[in-house]
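Test case, fold it:
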Amino acid sequence: MTDSRKRPALLALAMALATAGSAQAAETMDHGAMDHGQMDHGAMNHQQMDHSQMDHGAMGHGKQPSSQSAGQGSRPPIPMPSDADRAAAFPDLPPHAMHTGGINSFFLLDQLEYQNADDASVLSWDASGWIGGDLNRFWFRSEGERANGHTEEAEVQGFYGRAISPWWEVLGGVRQDFKPGSPQTWAALGVQGMPLYGLETKVTAYLGEAGQSALRLEGEYDILLTNRLILQPMAEVNLYGRNDEARGTGSGLANTELGLRLRYEVVPQFAPYIGVNWNRNYGNTADFAREEGEDNDEARFVAGIRLWF
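The predicted model follows:
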């Protein structure tokens, strides 16, 4: 046989051997253990690959890697969470206590103190409290002072309070003055809350007899020096719409009171304190006080207790 005749036969034999070798390699090829990240697909000549002769059913695409290959950098599979795991991760929370309709109460004797005035020993008090739920409450307030055994100032206020936000409450009610002068009744409307964390604010407007009006602004703040030692600055401003000489109040800005008290909480419900209080009268109120021989600008040392339950 001449060389020209041998060449086609040899070429056919070589192709048959190559096809048989490709089929055997495909059967033994473990694709699960192949490192496809290191294969250079760009250098492979896909046009010369005879895919028609490859036995794809025999290729080990679904085989698990061998124990030898599995031990090289493989991780155990993450188990599916069970119902018990879900219950532990997301427990049933109790219903929020807000708006449950429960009745609670609170009483605060913010100040029960002795004040060292220039011409008298003064016992002063400031108390407040409430009873009700989270949205609707009945509030009361009382403050006043006694000097040398005589009541100089005394008032009681009662309000219906309605929460309008987590930190603000609208109040409406009455105020009854017992001293100074003859008793007087006021209609009252106001708001109270905390515009800043810990800053307790009260703004109350009053409408009294014969068209008299008044506005009171109050604020106090607790500064924690330690867990038990607390410094409390406070301020109160009173304004009136008309002169009332019988009660010693003039129109406009009548008086201000500034205080600074340092208390030690033996327990949270009981705390003795010391401090200083400064009172000042203005305008016609100062004129009325001067006629009565009273001081218009006075600083007092104070000592007392604060308790709540």
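
From here on, just use CA atoms for contacts and neighbour counts.
Will do.

mind listing what residue 175 touches?
Residue 175 sits next to 155-158, 185-188 when contact means Cα atoms under 8 Å, 6 or more residues apart in numbering.

got CSV for these, with secondary structure, neighbour count and distance to residue 220 too?
Listed next are those as CSV, based on DSSP: H, G, I helix; E, B strand; the rest coil; neighbours: other Cα atoms under 10 Å; distance: Cα to Cα, whole Å:
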residue, secondary structure, neighbour count, distance to residue 220
155, strand, 19, 20
156, strand, 17, 20
157, strand, 19, 19
158, strand, 21, 21
185, strand, 17, 26
186, strand, 19, 24
187, strand, 18, 24
188, strand, 21, 21
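
next up, for comparison:
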Amino acid sequence: MEYGDGEGPSTYLWDAQGWYGGDYHKFWWKTEGEGLNRGGSPDSTEFQALYNRMISPFFGAQAGIRYDTNPGADRAFAVLGIQGLAPYWFESDTAFFVSEDGDVSFRGEFEYELLLTQRLVLQPRLEFSASANDVPEYGLGQGINNTEMGLRLRYEIKREFAPYIGVRWEQLYGETKDIARRAGENTSNTSFVVGIRAWY
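Take a look at the predicted model:
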């Protein structure tokens, strides 16, 4: 769970995932969402259910479904992706999505952990998304839609539990940026964040 306060309204978000299975075959679930701190329901939520097949010692191929809820109509997607540990120990999660209307999009997430002490860890993070189609009803234009870069410093009270602080920078591009501007929304935002990272 993470809370952010910056140039726009303060927000909360979550990003969680888990798996069940053996070395070669796993069931993965992933969920994330975001909303305004002033209360009410989340502005957007996403849930994925995926089959994961190990294709190398460090990577798994994933296929399944994704379901989004948002202020517009809910949407379902087919998912095809790869998740694992890239060279130089970068964690990567990349996927193509095909919506029920045939719209194609891509998202990549990359993280790296730098151990400063036995308990203090610095984590840079990069996420970007792109669309092959114009989908103005969901605020998306063709091309690169947005990037999000973050830097978080966490203190591992236990390996399984760590509070953190950091900064997050978001930027829209191209037609996606124009759509947001016409709607009177921010096209970039820098937020200071505080949160908790936990795993079991």
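
coming back round to it: let me know the closest of the contacts of residue 175 of the first structure to residue 259 of the first structure.
Of all the contacts of residue 175 of the first structure, residue 155 has the smallest distance to residue 259 of the first structure: 20.0 Å, by Cα to Cα.

Give me the nearest residue to that closest one, chain neighbours excluded.
residue 177 (4.4 Å; Cα to Cα, 6 or more residues apart in numbering).

quick one: what's aligned to the one you found in the second structure?
Under the alignment (TM-score structural alignment), residue 177 of the first structure maps onto residue 68 of the second structure.

from what I can see that match touches residue 47, true?
Yes - look at residue 68 of the second structure against residue 47 with Cα atoms under 8 Å: they come within range, at 6.5 Å.

Just the element for the match of residue 177 of the first structure, please.
Under the criterion of DSSP states H and E, residue 68 of the second structure resides in strand 59-69.

From the chain's centroid, how far away is that strand?
Distance of strand 59-69 of the second structure from the chain centroid (Cα atoms, centre = their mean, to the nearest Å) equals 13 Å.

For that strand, give me the average deviation versus the first structure.
Compared with the first structure after fitting, strand 59-69 of the second structure deviates on average by 0.5 Å (mean Cα distance after the TM-score superposition for the first structure).

Just give me the neighbour total for the aligned partner of residue 180 of the second structure in the first structure.
In the first structure, residue 180 of the second structure lines up with residue 289, judged by TM-score structural alignment. Neighbour count of residue 289 of the first structure, defined by other Cα atoms under 10 Å: 17.

Also residue 8 of the first structure?
A total of 11 residues lie near residue 8 of the first structure under the criterion other Cα under 10 Å.

Quick check: the residue nearest to residue 155 of the first structure touching residue 208?
No - using Cα under 8 Å, residue 177 of the first structure is not in contact with residue 208, being 10.3 Å away.

okay, and the common contacts of those two?
Shared contacts of residue 177 of the first structure and residue 208, defined by Cα under 8 Å, 6+ apart, are found at 184-185.

ok, back up a step: quick check: the match of residue 177 of the first structure vs residue 125 of the second structure, distance?
As defined by Cα to Cα, to the nearest Å, residue 68 of the second structure lies at a distance of 23 Å from residue 125 of the second structure.

elements contacting the helix or strand harbouring residue 96 of the second structure?
Element membership for residue 96 of the second structure (DSSP H and E) is strand 90-99. Strand 90-99 of the second structure is packed against strand 75-86, strand 104-111, with contacts defined by 3 or more Cα pairs under 8 Å, 6 or more residues apart in numbering; DSSP states H and E.

so residue 74 of the second structure makes contact with residue 47?
No - using Cα under 8 Å, residue 74 of the second structure makes no contact with residue 47, being 11.7 Å away.

And for the closest residue to residue 273 of the first structure other than its chain neighbours, the neighbour number?
Excluding its sequence neighbours, the residue lying closest to residue 273 of the first structure (Cα to Cα, 6+ apart) is residue 263, at 3.9 Å. For residue 263 of the first structure, the neighbour count with other Cα under 10 Å is 20.

Which residue in the second structure aligns with residue 263 of the first structure?
Aligned partner of residue 263 of the first structure by TM-score structural alignment: residue 154.

need the next SSE after the strand or helix carrying that match, C-terminal direction.
Element membership of residue 154 of the second structure [criterion: DSSP H and E] is strand 143-155. Downstream of strand 143-155 of the second structure, the next assigned helix or strand under DSSP H and E is strand 161-172.

now the very next helix or strand once past that following strand, how far from the centre of its chain.
Going down the chain from strand 161-172 of the second structure, the next helix or strand is helix 174-182, by DSSP H and E. Its chain's C-alpha centre and that of helix 174-182 of the second structure lie 21 Å apart, by Cα atoms, centre = their mean.

the inter-axis angle of helix 174-182 of the second structure versus strand 161-172?
Going by axes from the mean of the first three to the mean of the last three Cα atoms, to 10 degrees, helix 174-182 of the second structure is angled at 90 degrees with respect to strand 161-172.

ok, back up a step: gap between the match of residue 177 of the first structure and residue 99 of the second structure?
Distance from residue 68 of the second structure to residue 99 of the second structure, by Cα to Cα: 10 Å.

circling back to that earlier point, for residue 92 of the second structure, which of the helices and strands packed on strand 90-99 of the second structure is the nearest?
Counting by Cα to Cα, residue 92 of the second structure lies closest to strand 104-111 out of those; the figure is 4.5 Å.

distance between that closest one and the chain's centre?
Using Cα atoms, centre = their mean, the mean C-alpha position of strand 104-111 of the second structure is found 8 Å from that of the whole chain.

in the superposition, what's the average offset of it relative to the first structure?
Here the mean offset of strand 104-111 of the second structure against the first structure after fitting is 0.5 Å, by mean Cα distance after the TM-score superposition for the first structure.

what's next to that strand, contact-wise?
By Cα under 8 Å, 6+ apart, strand 104-111 of the second structure touches 90-98, 123-133.

One more pass at 6 Å, please.
Outside strand 104-111 of the second structure, the residues within contact range by Cα atoms under 6 Å, 6 or more residues apart in numbering are 90-98, 124-132.

returning to what we had before: does the match of residue 263 of the first structure touch residue 164 like I think?
Yes - Residue 154 of the second structure lies in contact with residue 164 (Cα atoms under 6 Å); the separation is 4.0 Å.
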